[in-house]
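Q: no sequence for this one, just the structure:
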């Protein structure tokens, strides 16, 4: 059974939770009345790029650490990250999320194009946790589930040094000529010809085009086809044009 999530009361009574919010009032004040147009053209040039590993409990230090992730990029992307941090640390959550929604309504196209996958998933998780529209929450959760599943698969591949292995021709032939069982009634993907992902793509496009979180889900799905992931590697193995999914 999964560990139980602490209740709101338990989190409110936790000194650690309060400590994580020290300085939040000042941080939130600096984000008020943002000029999106200006923030899109302003680049962060006062730091070198460095990715964080874990989160500092001191809010001011954590935000400073995150700033380095956006070196050379538009200030608006860092602004977006700061809102997520305040929401996750449960500082005036309703107000911060309303500000977050306004940002996505105004600049959704820019954010989808410019944010890396890490921060698109952070955005999706934020909508999944706090949006009131059930369709928005469902599509955001689907985006998070998709990428986190790929992260698991790629991490296992790294753990096992599987990136150094090559395909076995006899097994590839077997996948084309017979059913190969996997788990609980499922069977392996018929490499090169299978229409499963093409049909998945059709369903994805049909339900996602008119919804901002659906568009985010499509963006992430398309990125998986171009970065070194299992989707891209199966794309490279694919041979039947009419069942292509990209």
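A: Received, thanks. Predicted, not measured: the structure shown is a model, and the values here were computed from it. Residues are numbered from 1 along each chain as shown.
Q: From here on, just use CA atoms for contacts and neighbour counts.
A: Noted.
Q: Buried ones in the longest helix along the chain, by neighbour count?
A: In the chain, with assignment by DSSP state H, the single longest helix is helix 134-159. Buried residues in helix 134-159, defined by neighbour count with 16 or more other CA atoms under 10 Å: 136-144, 146-147, 154.
Q: same deal with stretch 121-129?
A: Neighbour count says stretch 121-129 has 121-128 buried, by 16+ other CA under 10 Å.
Q: Out of these, list just those in helices.
A: 121-128.
Q: In a strand, residue 5, correct?
A: No: with DSSP: H, G, I helix; E, B strand; the rest coil as the criterion, residue 5 is located in coil rather than a strand.
Q: and it, how many neighbours does it have?
A: 8 (other CA atoms under 10 Å).
Q: sorry, back to before: quick one: buried residues of the next helix or strand after the longest helix of the chain?
A: Reading on from helix 134-159 to the C-terminus, the next helix or strand found by DSSP states H and E is helix 169-177. Buried residues in helix 169-177, counting neighbours by 16+ other CA under 10 Å, are found at 175-176.
Q: Alongside the first one, take a look at this:
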């Protein structure tokens, strides 16, 4: 007598996790009362990997092993559930057609498991809902696509399921309509599949059946998608994007734990310490007169103001701020920035579409540029944001706000190490910005296109005119020492390290130097290993 194999093939984002969990929760009942086993996971893993790689001969070999196992097994039927049997979730690989190997996989399985009757089940979900879920899943792990429209256009979304299913040549291939959970029905798609598979239907009527907490597969929250899109579109380093995605993903998966409850904290526990603000600037009698105007500018940069406190409580949980998107009210404010409320309105437009934690960071920095009654509170919140929400901030903040944060550490660091890191990073970043800005004004390409390897004009700065591509360790030593400085403090050091990573990935004086050297094949001793970031450009 032929055995029967019920094969649920997904696809992704149609409740597969709930189906698999239900089968495993009731494995004992399936064996005892229905003489049914689940296909061992060891076979599924191998088969799925070969489908992903398109290694069809290896797939046939594993399927042959599975066929022997099924033939020798004493049970009458098998349940086999894996969304990856359909293929990769679109966007993981380069192919544009979703599940384009589905027909071939069904044929390979049917031919290899010839000793059994195979029945295949595939869910069809409303295309726009499925797209949003699939795109959100893509954004949780990578940043290849920046928007749902780009994702949709890339994968030929029109007539989605018709194109997927039309390649399947099998009388026992059944397409089921995906069914969302109802409030009074914890089974959702399990019940839909059970309507098609008799043994699951019988299991549901068993008094001992286990219906644990099954996960609903719904269209993801809009703010989750928006924040993940924000991360994908940011200029952050790949490592910062990955860390930010992980934090956001985990936070949205555990929203019940993020209640917005206030933390039991005091100002002291935030790591904030009182500092002299504005800074006291004293000069000797022989201070150079040429520099006095600069000194006046420095003394005037911090204004004493009586501003209201519009910051959250010092003990408030900051995580919810990273899970909400900034949505400004109305048009761009036609006001100045002297009032903190007007500055906040402007900042909401600047941070529009980014997590609220980034807006809160900008607001604390705005307070700390002034001398107000809430300086210490703003400093404490600034400190907490970079200690608690750094993963999200590093993954979404524009570079200018990294620089602003470094300047704030310079002015308000809780330790000498933080102030040193802040000062070093602030001047490093701003000098790059100044130099690249001047090149842009001169119409020079940020990638560089010069054939020269030594200066062809005088530098205009006596004593700083010795420079030759590939014959200096100046660039390497600058970056190496800066990185060393960043290790003096963990919180402020992370900000500086992220800026260094972005510098290494951007078009600037450092990366141009390395590209020039590589293009001209310069390898002068003792500078052969003096690439700007100690590695040759890719």
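A: Alright, I've got the coordinates. Here the structure is a predicted model, which means the values were calculated and not measured.
Q: hang on, the earlier thing: can you tell me which of the buried residues of stretch 121-129 of the first structure comes closest to residue 88 of the first structure?
A: residue 126 (8.1 Å; CA to CA).
Q: what helices or strands is the lengthiest strand in the second structure leaning on?
A: With DSSP state E applied, the strand covering the greatest number of residues in the second structure is identified as strand 116-124. Other elements packing on strand 116-124 of the second structure under the criterion 3 or more CA pairs under 8 Å, 6 or more residues apart in numbering; DSSP states H and E are strand 3-8, strand 173-177.
Q: looking at those strands, which is buried most?
A: strand 3-8 (a mean of 21; mean count of other CA atoms under 10 Å).
Q: which bit of the first structure covers that strand?
A: Across the first structure, nothing matches strand 3-8 of the second structure (TM-score structural alignment).
Q: Residue 322 of the second structure versus the aligned residue in the second structure for residue 68 of the first structure, what's the distance?
A: Counting by TM-score structural alignment, residue 68 of the first structure corresponds to residue 349 in the second structure. Distance of residue 349 of the second structure to residue 322 of the second structure, given as CA to CA, to the nearest Å: 17 Å.
Q: Which one's more surrounded, these two?
A: residue 322 (24 against 19).
Q: Surely the more buried one and residue 357 touch.
A: Yes: using CA atoms under 8 Å, residue 322 of the second structure is in contact with residue 357, at 5.0 Å.
Q: Which neighbours do the two have in common?
A: Each of residue 389 lies in contact with both residue 322 of the second structure and residue 357 under the rule CA atoms under 8 Å, 6 or more residues apart in numbering.
Q: rewinding a little: name all residues that make contact with the match of residue 68 of the first structure.
A: Counted by CA under 8 Å, 6+ apart, residue 349 of the second structure has contacts 327-328, 332.
Q: so which helix or strand takes in it?
A: helix 340-350.
Q: Next, the buried residues of that helix.
A: Using 16+ other CA under 10 Å as the test for burial, helix 340-350 of the second structure gives 340, 343-349.
Q: mean shift between stretch 150-159 of the first structure and the second structure?
A: Average distance, stretch 150-159 of the first structure versus aligned residues of the second structure after superposition (mean CA distance after the TM-score superposition for the first structure): 2.0 Å.
Q: The second structure: matching residues for that stretch?
A: Under TM-score structural alignment, the match for stretch 150-159 of the first structure is residues 432-441.
Q: chain center to that stretch: distance?
A: The chain centre lies 30 Å from the centre of stretch 432-441 of the second structure; the measure is CA atoms, centre = their mean, to the nearest Å.
Q: now swap in stretch 299-309 of the second structure and tell me
A: 37 Å.
Q: and what of stretch 354-368 of the second structure?
A: The answer for stretch 354-368 of the second structure is 20 Å, by CA atoms, centre = their mean.
Q: what's in contact with it?
A: Applying CA under 8 Å, 6+ apart, the contact partners of stretch 354-368 of the second structure are 227, 230, 311, 318-319, 321-326, 340, 343-344, 347-348, 351, 374-375, 378-379, 381-382, 385, 389, 393, 396-397, 401, 404-405, 408, 412.
Q: The residue opposite residue 118 of the first structure in the second structure once aligned is in what secondary structure piece?
A: Under the alignment defined by TM-score structural alignment, residue 118 of the first structure is paired with residue 400 of the second structure. Following DSSP H and E, one finds residue 400 of the second structure within helix 399-412.
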